[in-house]
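In: I would like to see how this sequence folds:
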Amino acid sequence: MIRVLLAEDQGMMLGAIAQLLDLETDIEVVAQVGTGAEVVDAARASDPHIAVLDIEMPVRTGLEAAEDLRRLVPGCRVLIVTTFAGPGYCRRALDAGARGFLAKDGPVAELAHAIRRVHAGEQVVDPLLAAAALSAGSSPLTTREREVLAAAADGAPVMALAKRLHLSESTIRNHLSSATQKIGVRNRMEAVNKAKQNGWL
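Out: Below you'll find the predicted structure:
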């Protein structure tokens, strides 16, 4: 049996996926969690072969949880299943050690097949997403630019961002301006949106 851990913050979706996978004769769902912070403890307790992780989860994202598993539970392979199927997310997932990346809109039979392939040691990525991830390239943002841009996502004014990040207002403006120019948009909210679409935030 292939032992699977599921991590998904939408309870109804989590339960539905678990029920459908349990119908497979060779797959057993051994743990279900609703936040990225629970993934490592659940993996240590249930000893899964595969962790199926959503990207957007509370406390720690699926990408962060994938990195945690790679360091702390290296025997558990990761398959990312998400609605955020942009090329940047795909690249970040693979960089985090994921062995597969699928969009949630596919049938459960496709997920079960991907679980089997990842368990067999293969890498499973939609070919179109893989090509897009390679062509999109890595993030042009520095670590600090990404930090400032992420903090600006809620529309907070520069003064508030400066206090929150313990930087001067001029430094905040410089990082926002640089990030906006690198991404090739007109303002910081467009920069936030495009960076999210590409998986850079």
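In: C-alpha only now, for contacts and for neighbours.
Out: Noted.
In: Could you say which helix or strand holds D41?
Out: Taking DSSP states H and E as the definition, one finds D41 inside helix 39-46.
In: continuing past that helix, what's the next helix or strand?
Out: Immediately after helix 39-46, counting by DSSP H and E, sits strand 50-53.
In: Give me the residues contacting that following strand.
Out: 2-8, 43, 62, 66, 76-82, 115, 118-119 (Cα atoms under 8 Å, 6 or more residues apart in numbering).
In: for stretch 91-108, same thing?
Out: Under Cα under 8 Å, 6+ apart, the answer for stretch 91-108 is 17, 20-21, 63-64, 66-67, 70, 77-85, 90, 111, 114, 118, 122-126, 130, 133-134, 138, 199.
In: can you tell me which of those residues are in strands?
Out: Using DSSP state E, the members of the contacts of stretch 91-108 that fall in strands are R77, V78, L79, I80, V81, T82, V124, V125.
In: returning to what we had before: in the helix holding D41, which residues are buried?
Out: Neighbour-count burial for helix 39-46, counted by 16 or more other Cα atoms under 10 Å, picks out V39, V40, A42, A43, S46.
In: Spit out the contact partners of the closest residue to the second one other than its chain neighbours.
Out: It refers to V40. Of all residues not flanking V40 in the chain, L69 sits nearest, at 6.2 Å (Cα to Cα, 6 or more residues apart in numbering). Contact criterion Cα under 8 Å, 6+ apart gives V39, V40, C76 as the residues in contact with L69.
In: re earlier: could you identify the buried members of the contacts of strand 50-53?
Out: For the contacts of strand 50-53, buried by 16+ other Cα under 10 Å: 3-8, 43, 62, 66, 76-82, 115, 118-119.
In: Let me know the secondary structure of the residue of the chain positioned farthest from its centre.
Out: Largest separation from the mean C-alpha position in the chain: S170, at 31.9 Å (Cα atoms, centre = their mean). On the three-state scheme (DSSP: H, G, I helix; E, B strand; the rest coil), S170 is labelled helix.
In: what about the helices in this protein?
Out: 11-22, 39-46, 62-72, 87-95, 108-119, 127-136, 143-151, 158-165, 169-183, 188-197 (DSSP state H).
In: out of the ones you listed, which comes closest to V30?
Out: For V30, the closest of those is helix 39-46, at 6.1 Å, according to Cα to Cα.
In: Other residues contacting the closest one?
Out: 5, 7, 30-33, 51, 65, 68-69, 72-73, 76.
In: Looking at those residues, which is nearest R146?
Out: Among the contacts of helix 39-46, and counting by Cα to Cα, the member closest to R146 is A65, at 19.5 Å.
In: quick one more, to check against the first:
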Amino acid sequence: MVRVLLADDEHLIRGALAALLSLEDDLDVVAEAASGTEALAMARAHRPDVAVLDLQMPGADGVSVATSLRGELPHCRTMIVTSHGLPGHLKRALEAGVRGFVPKTLSAQRLAEIIRAVHAGSRYVDPELAADAISAGDSPLTAREAEVLALAADGAPIAEIAERASLSQGTVRNYLSSAVSKLGAENRHTAVRLARHRGWV
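Out: Predicted coordinates:
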């Protein structure tokens, strides 16, 4: 039996997936979680073979959970299921050791097949998501520029961003200006939108 952990903050989707996967003779859904924090706690308690993680969850996103699991439970293989398969997300997921990256439009039967393949040591990335990632290329932003741009996403003033990032206001302005320039945007708001669209922040 392949022991599976399902983590998704949408209860209906998680419940439906659990019910459909339980129909498979060789898959056993041993735990469910509604947040990244809960997913980590459930993984520690139940030690699943495969963790199927939603990309965007409260507490910690799927990639962060996968990163933690790689360190704590190296035998547990991880998969990301998402409705927002942006190129930057795929790159982060692969760097975190995620073995599967699939859209939520997948059928339960196909998901079961991929869970088995991932458990057996294979890697599966949805071809369309992979093609999008290749065509988008790598992020031109440095880690610090991406961080400052993410902090600017909700319209926070420079002073607040500087405080939250532990930087001077001048440095924050420089990072934002550099990010805007690299993304070919007319202002930081457009830069945030472009970077989010590509999954870079």
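In: Quick check: TM-score for this pair?
Out: TM-score for the superposed pair, counting by TM-score structural alignment, normalised by the length of the first structure: 0.94. Supporting figures: 201 aligned residues with a Cα RMSD of 1.4 Å.
In: mean deviation of the helix holding D41 of the first structure from the second structure?
Out: Aligned to the second structure and superposed, helix 39-46 of the first structure gives a mean residue distance of 1.8 Å (mean Cα distance after the TM-score superposition for the first structure).
In: quick one, that helix and helix 62-72 angle?
Out: Per axes from the mean of the first three to the mean of the last three Cα atoms, to 10 degrees, the angle that helix 39-46 of the first structure makes with helix 62-72 is 50 degrees.
In: Read off where helix 39-46 of the first structure ends up in the second structure.
Out: Aligning helix 39-46 of the first structure against the second structure (TM-score structural alignment) gives residues 39-46.
In: Find the nearest non-adjacent residue to S139 of the second structure, please.
Out: Here the residue nearest S139 of the second structure, using Cα to Cα, 6+ apart, is W200, at 6.2 Å.
In: Isn't that neighbour up against G88?
Out: Yes - with contact defined as Cα atoms under 8 Å, W200 of the second structure counts as touching G88 (4.9 Å).
In: Identify the contacts common to those two.
Out: S139.
In: circling back: overlap between the contacts of L69 of the first structure and the second structure?
Out: Using both residues aligned by TM-score structural alignment, their matches' Cα atoms under 8 Å, the second structure keeps these contacts from those: V40, C76.
In: Using a markdown table, lay out the contacts of L69 of the first structure together with distance to G100 of the first structure.
Out: Formatted as a markdown table, these follow (distance: Cα to Cα, whole Å):
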| residue | distance to G100 of the first structure |
| --- | --- |
| V39 | 17 |
| V40 | 18 |
| C76 | 13 |
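In: how close does the nearest residue to E28 of the first structure once chain neighbours are set aside get to A179 of the first structure?
Out: Excluding its sequence neighbours, the residue lying closest to E28 of the first structure (Cα to Cα, 6+ apart) is R3, at 5.0 Å. Distance, R3 of the first structure to A179 of the first structure, using Cα to Cα, to the nearest Å: 43 Å.
In: Ok, A160 of the first structure next?
Out: 18 Å.
In: Tell me which of the two has more neighbours.
Out: For A160 of the first structure and A179, the more surrounded residue by other Cα atoms under 10 Å is A179, and the numbers stand at 25 against 14.
In: counterpart of the more buried one in the second structure?
Out: Using TM-score structural alignment as the criterion, the counterpart of A179 of the first structure in the second structure is A179.
In: same thing with F84 of the first structure?
Out: In the second structure, F84 of the first structure lands on H84 (TM-score structural alignment).
In: what's near enough to touch that match?
Out: L55, P103.
In: any idea how far R47 of the second structure is from it?
Out: Counting by Cα to Cα - H84 of the second structure and R47 of the second structure are separated by 27 Å.
In: where's P107 of the first structure relative to I17 of the first structure, distance?
Out: 10 Å.
In: who's more crowded, these two?
Out: Legend: neighbour count by other Cα under 10 Å for P107 of the first structure and I17, higher for I17 (16 against 9).
In: Give me the neighbour count for M1 of the second structure.
Out: With other Cα under 10 Å as criterion, M1 of the second structure counts 11.
In: so who does it touch?
Out: D25, D26, L27, D28.
In: What is the nearest of the ones in strands among the contacts of stretch 91-108 of the first structure to N193 of the first structure?
Out: Nearest to N193 of the first structure among these, with distances taken as Cα to Cα, is T82, at 17.7 Å.
In: correct me, but the closest one touches M57?
Out: No - counting by Cα under 8 Å, T82 of the first structure stays clear of M57, with 10.6 Å between them.
In: Was I right to think the residue nearest to E28 of the first structure contacts T25?
Out: No - the pair R3 of the first structure / T25 is not scored as a contact, 11.6 Å apart, by Cα under 8 Å.
In: how many other residues sit next to A18 of the second structure?
Out: With neighbours defined by other Cα under 10 Å, the count for A18 of the second structure comes to 21.
In: Please apply the same query to the one 3 residues further on.
Out: Burial of L21 of the second structure is recorded as 19 neighbouring residues (other Cα under 10 Å).
In: quick one: it and G59 of the second structure, what's the gap?
Out: Applying Cα to Cα, the value for L21 of the second structure to G59 of the second structure is 25 Å.
In: Now do the equivalent of L102 of the first structure over in the second structure: how many residues are near it, please.
Out: Matched by TM-score structural alignment, L102 of the first structure corresponds to V102 in the second structure. Burial of V102 of the second structure, expressed as a neighbour count using other Cα under 10 Å, amounts to 24.
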